[in-house]
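Undergrad: No sequence on hand, only this structure:
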C-alpha cells in the first residue's frame, strides 16, 4: 500500500476511560477514598469511570517532536485518570536523559526513577508502602515518579532498570502513564513501545507538527508497531491562541492511521509552565480531556478482551 503523506498546510506544497485493581496492602488502599474533585471528574469522564479493566497497563505518551506538549498531556491524563478511576495511577518520567514531569507537580521527595530502580536491586521485592515512598503525592491521588533533579546524577536508564521500575509499579498500580520522548531510535522508547497497552501520540500544529507526525507514523508502521498505532489516540495540542494551519486536514490524516484524533485547545495556565493546578485549567480544556480519557480506557479494555 502506498505511504500516505500529510495534507498540505499553509506554506507547504502537496509535494513538499467497575475496574479490578491490582492487589494492594490495606494501608495503601485507604488512600483511594474520597479526594478533591473526584465527583466532578467522574461526571465529566462519563464512560471512562464505568468501563471494566482487568490487570495493570502501561499508557505511553509519545510526542512526535520535542516541545509539542507530551509532558503536559502525561500530567493531564494521569490527573484525570486518578480522579475518575478507583485503581491507582502513577505517572513516570522515562525520558532517557531526564524530563520535566517533576516541574508539573510540587516537589516533596528527592526520590526518582533511578533510586527506585536501585532499591529494587538492593532489596528485592518492595511492599506497596515502600514503593509509595518514592512517589510525589498529589491532590488528585496521582503518584508521580520523576527523573533525578541533580544534573551530575542524571544519566539514561538502561532498559533493564526501566523494566524493574515498571514491574514493581505494576504490582500496585492499575495504570502507568509513561512520559516518553520523541527519539524513536532510543532503546528506552522501543522497549516501552513493546510493553505498552496503549499509545497516545502528541502532535504539534502547523507545518512542522504535520511533518513530524508523518515521520512518526511512518516509522511505527515500518517497524512492527502498526497494530499498536491502529489502536492509538492522536492528540493535537494548541500551544498558542492562534487557530493554527489546516487542522481539519491534519486530523483527517491522523484518523486514517489512529483510532481517534482529539484537539486540546490553548490554555493560558498550561502555556505558562510550572506546577499544574487543575483548578486553573480552563473549562474547555477539561471538557476536551473527557473523550481522550474515555478513548484510552476503552482502548485498553478492548485490547485486553481480545487477548483473553
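TA: Looks like it came in fine. In this text, all values refer to a predicted model and were calculated from it rather than measured experimentally.
Undergrad: For the rest of this, base every contact and every neighbour count on C-alpha atoms.
TA: Fine.
Undergrad: Surely residue 179 touches residue 70?
TA: Yes. Using Cα atoms under 8 Å, residue 179 is in contact with residue 70, at 6.9 Å.
Undergrad: Between those two, point out the one with more neighbours.
TA: Counting neighbours by other Cα atoms under 10 Å for residue 179 and for residue 70 shows that residue 70 has the greater number, 28 against 25.
Undergrad: Comparison target below:
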C-alpha cells in the first residue's frame, strides 16, 4: 500500500484526536435519490506528529452499480434499546422553478466560424491522426486501475476563480473514462454551486447527514442510496441544501472521506477557499491537489505565496500540486508563459483553462457544448493530476 495512504490517515486522525465513531443508523425508506441531468462527453497544517498506522480498507470494485433505496432500521429485539433513527430530510430543488425560466439557452463554447475552420483544417492536414493518438494515450492514463480510492482536492485562494467549475469538469471526465464509480463531494456548503454545475435537480442528504449514517458494513448499494446519481456512473454528495451560512465541521468531513474511500475509484472534493480549516486539511490529506486561480496578476501573486507555504511541508505535497490558471475573459492581461514559469519554479505543475463562452455563462455544464480547446485542456489536466495521485510517496 502506498505510504501516502497511511500518511493521509495519520493527518486526519491527529488533527481530530481520533477517527469519528459511528453515530447514526439508516434512514427511512422514502429517501430515493434524484437523478441529475446533463450528459458528459469525452472531452495550516504543518507536518503532523507521527502515530501508529491505521489499517485502510481496500478499494472494493462494485459488481452492481444500481442505487438501493435506503432501508428503514431493523426493529430491535424485545427489551433492547435501539439507536434513534436519524431524521429524513425533505428533498429540495437546486433551483426554484420560477428562476429556471430566467436562464437563457446555453451557448456553445466557441463561435460557429471557429468550429468550421477547425473542421476544415482537420480534413486537409495530418493533425487529426496526431489528435487521435494523443486522445488515446490520455484515455489510457485515465483508465488506470487503483488499489485504493484516489482523492483529489480542488481549492482556490479567492471566490470566483473557477474552483467549482474545475471540480465539476474533473468529476465528469473521470466518470466518462473510468469503469469504477466516481464520487464528487461538495466541501464548500455555504451557497455552493456544485450541484447546479453538475445538473442535479434536487437535493436531500448532505455531507453532514451522511457522516452520521455511514457504517463500515454498508455496501455500495446502501451508500449510493444517500447520494445524487449523475450520468456515467458518477455520484454527488452535496454540502448543504443551499442554506445561507451552512458549515461543514472537520469531524464530519473526516468520517465521510475515510468511510467512502473504498467504494469509489476517484473522489473529487470541491473545497472551501483557503485558509478555511477543512480546505487546509483536504489539501494535506489528498493524494493530489489543485489550486485554481484567475489568470490575473493578483491571482498569480496570491497563489505563488501559497505555493511557497506548501514548500515548507513534506516534498510530496508541492510535487502533487497543480495550479490551474483560468481565463475568465477572452483576452487575459497576463503573460501566461511568464506566469507559468514563476509558478513552476516552486515545484508545482501549471495548466491553463482557456476562456470558454459556455463556462463563462454559468449554469449546468453541458460538455458537448464545450470548446474543443477546453475539452483538451480538461482531459489533459485530469490525466496529469491522476498520475500525481498514483505516485508512491
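TA: Sure, I can see it. Just so you know, these numbers come straight off a predicted model, no measurement behind them.
Undergrad: TM value for the aligned chains?
TA: Here the superposed chains carry a TM-score of 0.80, computed using TM-score structural alignment, normalised by the length of structure 1; 271 aligned residues with a Cα RMSD of 2.6 Å.
Undergrad: where along the stretch 51-200 of structure 1 do the helices fall?
TA: Counting by DSSP state H, counting those that start in this stretch, residue ranges of the helices within the stretch 51-200 of structure 1 are 70-84, 113-123, 128-132, 159-172, 187-195.
Undergrad: joint contacts of residue 179 and residue 70 of structure 1?
TA: Common contact partners of residue 179 of structure 1 and residue 70 (Cα atoms under 8 Å, 6 or more residues apart in numbering): 61-62.
Undergrad: so what's the counterpart of residue 291 of structure 2 in structure 1 up against?
TA: Aligned counterpart of residue 291 of structure 2 in structure 1: residue 201 (TM-score structural alignment). The contact partners of residue 201 of structure 1, by Cα under 8 Å, 6+ apart, come to 61-64, 232-235.
Undergrad: What residues in structure 2 pair up with stretch 161-179 of structure 1?
TA: Going by TM-score structural alignment, stretch 161-179 of structure 1 sits over residues 252-270 in structure 2.
Undergrad: Just the terminal-to-terminal distance for that stretch.
TA: 15 Å (Cα to Cα, to the nearest Å).
Undergrad: Show me what residue 167 of structure 2 aligns to in structure 1.
TA: Mapped onto structure 1 by TM-score structural alignment, residue 167 of structure 2 lines up with residue 74.
Undergrad: Which stretches in the stretch 101-250 of structure 1 count as strands?
TA: Along the stretch 101-250 of structure 1, counting by DSSP state E, counting those that start in this stretch, strands occupy 136-137, 143-145, 175-179, 198-203, 233-237.
Undergrad: relative to helix 70-84, how tilted is the last one?
TA: Orientation of strand 233-237 of structure 1 against helix 70-84 (axes from the mean of the first three to the mean of the last three Cα atoms, to 10 degrees) gives an angle of 120 degrees.
Undergrad: And the fourth one, by the same measure?
TA: Our comparison of strand 198-203 of structure 1 with helix 70-84, counting by the same axes, to 10 degrees, yields an angle of 140 degrees.
Undergrad: returning to what we had before: most neighbours per residue, which of the helices of the stretch 51-200 of structure 1?
TA: Highest mean neighbour count among those (mean count of other Cα atoms under 10 Å): helix 70-84, with a mean of 26.
Undergrad: So which residues make contact with that helix?
TA: Outside helix 70-84 of structure 1, the residues that touch it by Cα under 8 Å, 6+ apart are 17, 35, 37-39, 41-42, 45, 48-49, 61-63, 88-91, 100-101, 104, 140-142, 177-181, 202, 270, 276, 289, 293.
Undergrad: average gap between that helix and structure 2?
TA: Mean deviation of helix 70-84 of structure 1 relative to structure 2 after superposition (mean Cα distance after the TM-score superposition for structure 1): 0.6 Å.
Undergrad: helices or strands next to the longest helix seen in structure 1 in the packing?
TA: Ranked by residue count, the top helix of structure 1 under DSSP state H comes out as helix 283-307. Helices and strands touching helix 283-307 of structure 1, by 3 or more Cα pairs under 8 Å, 6 or more residues apart in numbering; DSSP states H and E, are helix 38-45, helix 47-50, helix 70-84, strand 198-203, strand 233-237, strand 260-264.
Undergrad: Please name the nearest non-neighbouring residue to the counterpart of residue 299 of structure 1 in structure 2.
TA: In structure 2, residue 299 of structure 1 lines up with residue 388, judged by TM-score structural alignment. Leaving out its chain neighbours, the residue that sits closest to residue 388 of structure 2 by Cα to Cα, 6 or more residues apart in numbering is residue 320, at 5.4 Å.
Undergrad: gap between the one you found and residue 129 of structure 2?
TA: Between residue 320 of structure 2 and residue 129 of structure 2 the computed distance is 31 Å (Cα to Cα).
Undergrad: ok, the match of residue 299 of structure 1 - contacts?
TA: Shown in contact with residue 388 of structure 2 (Cα under 8 Å, 6+ apart): 287-288, 319-320.
Undergrad: Which contacts among these does structure 1 share?
TA: By both residues aligned by TM-score structural alignment, their matches' Cα atoms under 8 Å, the contacts of residue 388 of structure 2 still in contact after alignment to structure 1 are 288, 320.
Undergrad: any chance of the contacts of residue 388 of structure 2 in a markdown table, with distance to residue 334 of structure 2 and neighbour count too?
TA: Converted to a markdown table, the contacts of residue 388 of structure 2 look like this (distance: Cα to Cα, whole Å; neighbours: other Cα atoms under 10 Å):
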| residue | distance to residue 334 of structure 2 | neighbour count |
| --- | --- | --- |
| 287 | 31 | 28 |
| 288 | 27 | 29 |
| 319 | 25 | 19 |
| 320 | 25 | 26 |
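Undergrad: Greatest separation within the contacts of residue 388 of structure 2: which pair is it?
TA: 287 and 319 (10.5 Å; Cα to Cα).
Undergrad: and the spatially most central residue of structure 2, how far is that from residue 225 of structure 2?
TA: Central residue of structure 2 (Cα atoms, centre = their mean): residue 268, 2.3 Å from the mean position. Using Cα to Cα, we find residue 268 of structure 2 at a distance of 19 Å from residue 225 of structure 2.
Undergrad: go on, residue 255 of structure 2?
TA: According to Cα to Cα, residue 255 of structure 2 and residue 225 of structure 2 sit 18 Å apart.
Undergrad: same check, this time on residue 149 of structure 2
TA: For residue 149 of structure 2, the distance to residue 225 of structure 2 (Cα to Cα) stands at 20 Å.
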